[in-house]
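Novice: Pasting a predicted model and its sequence here:
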Amino acid sequence: MKKESFNKDWLFVSKKSEIKKRVTLPHDAMQGEERRADCESGSAGAYYPGGVYEYEKHFTAPEQWAQQHIVFEFEGVYKNARVYINGKEAGGAAYGYIPFFVCADGLLGYGEDNVIKVTADNSRLPDSRWYTGAGIYRPIWLHTGGKTYIEPEGIRIKTLDYRPARIQAEVLASGGEAEIEILDQGKVIAAASGKRAEMTLPDAVLWSEDTPYLYTCRVTLKENGKTVDTAETAFGVRKIEWGSRGLFINGKETLLRGGCLHHDNGILGAAAYKESEWRRVRLLKEAGYNAIRSSHNPASRAMLEACDALGVYMLDETWDMWYSKKSRYDYAEDFEANYKYDLRAMVERDYNHPCVIMYSIGNEVSEPAFEKGRKLAGEMVDYVHTLDDSRPVTGGINLMIIAKSSKGKGIYKEDGSGADTAGNEKKMQGMSSTMFNMITSMVGSSMNKAANSKTADAVTSPVLDTLDIAGYNYASGRYPLEGAAHPERVIFGSETFPQDIYKNWEMVRKYPYLIGDFMWTAWDYLGEAGIGAWAYTPDGKGFNKPYPWLLADVGTFDILGNPNGELFWAQAVWGCLKNPAIAVQPVNHDRKPAKGAWRGTNAIPCWSFQGCEGRKAVVEVYTQGAAAELFLNGKSLGKKKTKECRAVFQTKYAPGRLEAAAYDRDGKETGRSVLQSADGRIGISLMAEKNPVKAGELVYVDVALTDQNGNLEGNADCRLKAEVRGAELMAFGSANPRTEERFDSGSYSTYYGKALLAVRAAEKGSIYVKVSGEAGTAEITIKAE
């Protein structure tokens, strides 16, 4: 079937205003809402209200479509999507994170104008523990073909072996006879006939993080000798094996340097633009990550394609809840009616993506404390195996939650589960997920040992042993115990505190059955406002931070994609740093910060805080070396032994040259790095991350306050205004976690000297970007081809 974009020229309306607006998909309707302190979404949803949203598009259906098969593919609509074609309901999906297909056969007026309408409803809040976005936030595709056709996602490639490379190709079609070809850069290297065939690929390049090599499978469908349909899919030759000896990709032991990742794209909200998803994956890979956990919902197709091409392993996750609620109006109310549909939709989409190495059936659910939940877990694992027996099934299991739930001490006050002394489920007195996180923020890393008891082991083992590979959320205290207690169990840290990276990674390297670590989190996100913040404002204490807190303020990258000390620390531990990295805890504050549990440092790579001379400065140096020395303007501030790949220095801030040297155990210098203060007049600098770009493509423009030599100034933040010609200004913002400013206003204040623009090229020609404010004016031209 022919596949084409169906994303342009939609009319969008929020039922609150009835003002129609023309949009190009993907589109996050929630970004058009006014945040309010009294919004029902609360800190979890970043104080954004929801609503009921409608999208409408007029299109002509050619006469020949009357003899064809027409399908609309929706990659994701949040949530409770309903699709109408010419006034008749044609399909939809309750879950906001899974793809679904709508058949238009018999519903169209051929040779005339047609109307497709999509409604999305997230008006009842709270419905999540993070910012969800709303509306058609992922792309739509139109599939057209004859009555004999290859189904969308109808080619399935499975690696049977890798020495030599053998694959199985399966074709799902409405009829006809299939011819299968395997192409390597356009050259046919293997072929077979039939809808199911095994083939050997000569001298195949195996897919892995080091060699993300992709082949193409082309299927030609024939009827009475005539070609009636063709389809292609990319795939990689990649086989997964696992056991108490570890995780093996094509026979090579693999340790997962992972990070958890929410689905939003920062200043663009939840909209899943291809360029944004590829950008995140690229930056994570360049930083040393080799794995992503999609938290806590299936990743976008664009992100999977980026992981395939760039060589990043994906742990694709389904839900944050099962049938017990964590938020008052979350998906638990629809779960039992839809969970098999959701699993099938995810697996069928993911099947050919070599990056997907595990499916996760959930995150931090309490249901496995009880018989119904344990039985459900087993049924879901078995069901996924029937859909795809080539990948392991896992889950992000918080052992403390299950242990406490089994005693009738509920974690989520919205859920209806609990247990009496006979182990029967019942209503129980619980706490909200926010309250649970508040307690966690106070307990901090001590939670890692909360489930070390034999009683907790007995309660959690049934679900952990149901999984092929067991994911442990905040339970690193169990890592050393499991080899003896459960010699057949394979485990990994599915969610961990970033400040524990050194201890966790030492155990990953030591215990064969411990295959990786996924820190919370790799990239900052909207919602769960302030969980990782080192806050300097009076309202920054505790977990449940009030309006106008916006961001989680957690992660090794901020929402703009700027790295910080958390990343440098992980890179040092992983052995990814050639030279020492320097980061400084912000000097321009008069009080000590209230420290969030999900952050080990708030240091940033900046040594320029004008007006802060003489203030205390905490400087962190990250290296695998045995010692580090710090120099300020050529004067040594001392040499220190590193502890867990970090050395911390204290000095008084003075502008100039801050330099760090690293030394091995023999005292030999192994590398140096420098941070330089800005000097003289501070102005605005702009840099397009890509130039030229294609018409219709999204491009990011980095905005910074710098001196004439490009040195960043971290204490001259000001409000800036962005203007664009020849393109659409999609968003403008900074990484400020506490603000009332809007990403869609065209005006925003820098944060520690940085901001970011996202623009979309309208057509071929020149794009002019102008940014102005107290710091002056800067312009840049980008070519659109």
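Specialist: Everything's here; your move.

Novice: alpha carbons only for contacts and neighbour counts from here, please
Specialist: Noted.

Novice: in the stretch 651-785 of the chain, which spans are strands?
Specialist: Applying DSSP state E, counting those that start in this stretch to the stretch 651-785 of the chain gives strands spanning 657-663, 669-676, 683-688, 698-706, 719-725, 727-733, 747-749, 754-761, 765-773, 776-784.

Novice: mind putting these in CSV, distance to W319 and mean neighbour count included?
Specialist: Shown next, in CSV, are these (distance: least, CA to CA, whole Å; neighbours: other CA atoms under 10 Å):
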stretch, distance to W319, mean neighbour count
strand 657-663, 44, 23
strand 669-676, 43, 18
strand 683-688, 36, 21
strand 698-706, 29, 23
strand 719-725, 38, 17
strand 727-733, 29, 23
strand 747-749, 34, 22
strand 754-761, 30, 23
strand 765-773, 40, 18
strand 776-784, 40, 17
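
Novice: Put this next to the previous one:
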Amino acid sequence: MKYLRLSFLLAFIVFNNFAFSQNNASRTELSFDENWSFKQEDVAGAEKPDYADASWRKLNVPHDWSIEGEYDKLNTTGRGGGYLPSGIGWYRKIFTLAEEQKSKKISIEFDGVLSNSEVWINGKSLGKRPYGYSGFTYDLTPYLNFGKGKTNVIAVKADNSIQPASRYYAGAGIYRHVRLVTTNPVHFNHWGVFVSTKDADAQKANMSVEMNVENETSTLSVVELQISMVSPAGKTVKIFTPAKQNLSPKGKLKFTQLLAIDQPELWDVEHPNLYKAITKIIVNGKEIDQKTTEFGIREAKFEAATGFWLNGKNIKIKGVCLHHDAGSLGAAVPLSAWERRFKLLKEAGVNAIRVGHNPASPEFMSLCDKMGFMVMNETFDTWTASKNNGENGYNLYFKDWWEKDTRDLALRDRNHPSVIIYSVGNEIRDNLDSPEGFKKYKEQQDLIHSIIPNMPVTMALFRPSASKVYTNGFAQTMDVVGQNYRESELVNFHEANPTLKVIGTENGHTQAGWLILRDKPYMAGQFLWTGFNYLGEADWPEVTNNQGLFDVSGRWRTEGLQRQSWWSNKPVVHMVRRDDNAGKGDWVANWTPSDFDTYDVANVQVYSNCEEVELFLNGKSQGTKPKPANDSPRNWELTFEKGTIKAVGRNGGKEVSVEEFITASEPTKIILEVEKTSISNNWDDVVYVTAKVVDKDGNICPNATSLINFSVSENAEIVAVENGFNASHEKFKDTKRFAYKGSCNAIIRAKASKGEITITANSQDLTQGTTKITIK
């Protein structure tokens, strides 16, 4: 869903006040993101309407205040939270409503507040929500003021002061979108429309549309429901008008319509076709509510002997795990940042994402639909037993909240064709060798089945031999048996129990693990830990976990280069060398040693899926090597020479892929690179600008660590800076950053609706770099 920006809808905005009136539209969903007042401390009385907040910081949400803070080894978030600040933050927003709104139902929807939130309207507490990853809604109607000169005040308290609360970076504040939703008293429920595929092939899809309608009036309503099915091209392919229904006073109705679509355009990872169902409620000939639900038509199933099938095609799930942060952006991640990351994952050959280990944002899930990623949706990192570095996390709330949080996630995400499986826990420490452990799992699995029939459920089992789940019957209760790491154990378990379905829920970057996925037909897939480096779960002085295919800035890591040679369908050639002499040091992708005086023996590896690779040094062949049967890299040991090293990949004797590195000389200038040349004035749209330190010939200087100062014209802002260095303690909310491996990024957002943004990068003794971006 694209949210309308208030600036286009309102006649005026003055500080944090806004007013709106509405015509007789059946449903209106307005962004409620702009013009909040914020205070990063506990404030007595801040929930009261008359509290004076004029001195508070003015900002828009989504907002993560923790990412703006200073790194400190003594911060109570500790290792898990990346040593960034925790505490209490308050948000307040003042708005007015027109008199004609009195007959409407008005609700507020939060996509997530971290964490332990409480929301007030005009001093009335609407409720609390401990789990920061759950979306929730509150009915404001009984407590609102309407009419000229009458104001309303929303107040939100977010409290993550009890630490350590997470094994990985969580963030703090209203870090996801907020909406104000207005409907008539007879309306579709929140998450009340469910479109599902019963069966489908290229000729016909049998579908079901479930509609949940509520009557909040005191009179009987005779409702007519209408369903319009719209194709991916935007053409209405069918309209269904079921028989009229009586909806009793203060009553609810669940109505299910079965229907068929001929020659459907199926959703899959290569063709992520998306339909829309436009559902309407009509009373006395007048439309009183309308919802648009995006969905895909597909058939997905797991088989014990052959793994995973999508639309009748047997495919391997080549997945990665992702946390919800995006490095320097923290937990408040613009959609275009995820789109940038997803494009890189696609390039690496990834076709699936496990959201680890908590619900992602709604727009994240929709982007998976649109870009063709299969998803393992996941609910919790803990049940009742705590984990190290997160002792005060969800384990404190699971008993009272698991059912509500699980139900809400399943209802929210049940229309996403990308979701092919649910996980109800990651490496759970609760005793699974007990009736209580069995009960906890089954209750969660049964709840998801009741909301999304035929949706398989798993969990990421932890050390199965120690927990006895392979011998006590626990694994046999799972729809699909999932296990973290120890791939050979899962192989042995399946081969002893060949009727059970299996999947790797979390896997390392090992060659052995890849070969199990490649060669074992029953292994449905695997999810690498991780797709991108992430904040937290690191030992000081490091503050970022370093297990991704990419670092937090989007730079390819060695693991990503190798994985692309295993997973990509296109010809791939990548060279890396040992950074230190004679096979010592880390693998790096360049031909510029950090110490020319001591570097003479270069160990070179080439990752490639090509039939043969030939290596050249300054134009002289170093030999040709065939593709090993076990997909291992090809190795050369060379006497280092300055100049050019080149790897050429061939299939059938034809050159299909080439990579070349040139030894860099002294740094002389900065060049700026952008991945897109235009941007819109929208919170969810940002541009990553990469500053590269290069020599006189434009070759990147991978050992340069220059301090880069960024500046932008007045019609833009620098949202954050980053360089991908895991032990950097520089602030992300800044305009300067040291280069790492010769480069760093600035993330830019527009502040105007048109014009041209100028971005400049300066550093001492280097010629500055400049580029321009157009505002749409």
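Specialist: That came in fine, so what should we check first? Only a predicted model underlies this, so the values are computations on that prediction, with no experimental measurement involved.

Novice: returning to that earlier point: mind giving me a markdown table with the strands of the stretch 651-785 of the first structure and columns for distance to D465 of the first structure?
Specialist: Output for the strands of the stretch 651-785 of the first structure, formatted as a markdown table (distance: least, CA to CA, whole Å):
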| stretch | distance to D465 of the first structure |
| --- | --- |
| strand 657-663 | 45 |
| strand 669-676 | 46 |
| strand 683-688 | 50 |
| strand 698-706 | 45 |
| strand 719-725 | 54 |
| strand 727-733 | 45 |
| strand 747-749 | 50 |
| strand 754-761 | 46 |
| strand 765-773 | 56 |
| strand 776-784 | 54 |
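
Novice: can you tell which of the ones you listed is closest to V219 of the first structure?
Specialist: Closest approach to V219 of the first structure among these (CA to CA): strand 698-706, 32.1 Å.

Novice: What is the corresponding segment of the second structure for the closest one?
Specialist: Mapped onto the second structure using TM-score structural alignment, strand 698-706 of the first structure covers residues 686-694.

Novice: For stretch 575-586 of the first structure, give me every contacting residue.
Specialist: 287-288, 564-565, 568, 571, 601-607, 617-624, 660-662, 670-675 (CA atoms under 8 Å, 6 or more residues apart in numbering).

Novice: for that stretch, the distance to its chain's centre please.
Specialist: 24 Å (CA atoms, centre = their mean, to the nearest Å).

Novice: how long is that stretch from one end to the other?
Specialist: 26 Å (CA to CA, to the nearest Å).

Novice: just stretch 525-534 of the first structure next, same as before
Specialist: Counting by CA to CA, the terminal residues of stretch 525-534 of the first structure are separated by 16 Å.

Novice: related to what we said a few turns ago, what comes into contact with the match of strand 698-706 of the first structure?
Specialist: 334, 336-337, 664, 666-676, 679, 700-701, 704, 706, 708, 739, 742-750, 761, 769.

Novice: Please narrow the contacts of stretch 575-586 of the first structure to those residing in strands.
Specialist: 617-622, 660-662, 670-675 (DSSP state E).

Novice: Would you check which pair of those residues lies furthest apart?
Specialist: A617 and T670 (25.2 Å).

Novice: Trace stretch 554-567 of the first structure over to the second structure and give me the residue numbers.
Specialist: Counting by TM-score structural alignment, stretch 554-567 of the first structure corresponds to 547-560 in the second structure.

Novice: tell me how far the ends of the matching stretch are from each other?
Specialist: First-to-last distance for stretch 547-560 of the second structure - CA to CA - comes to 10 Å.
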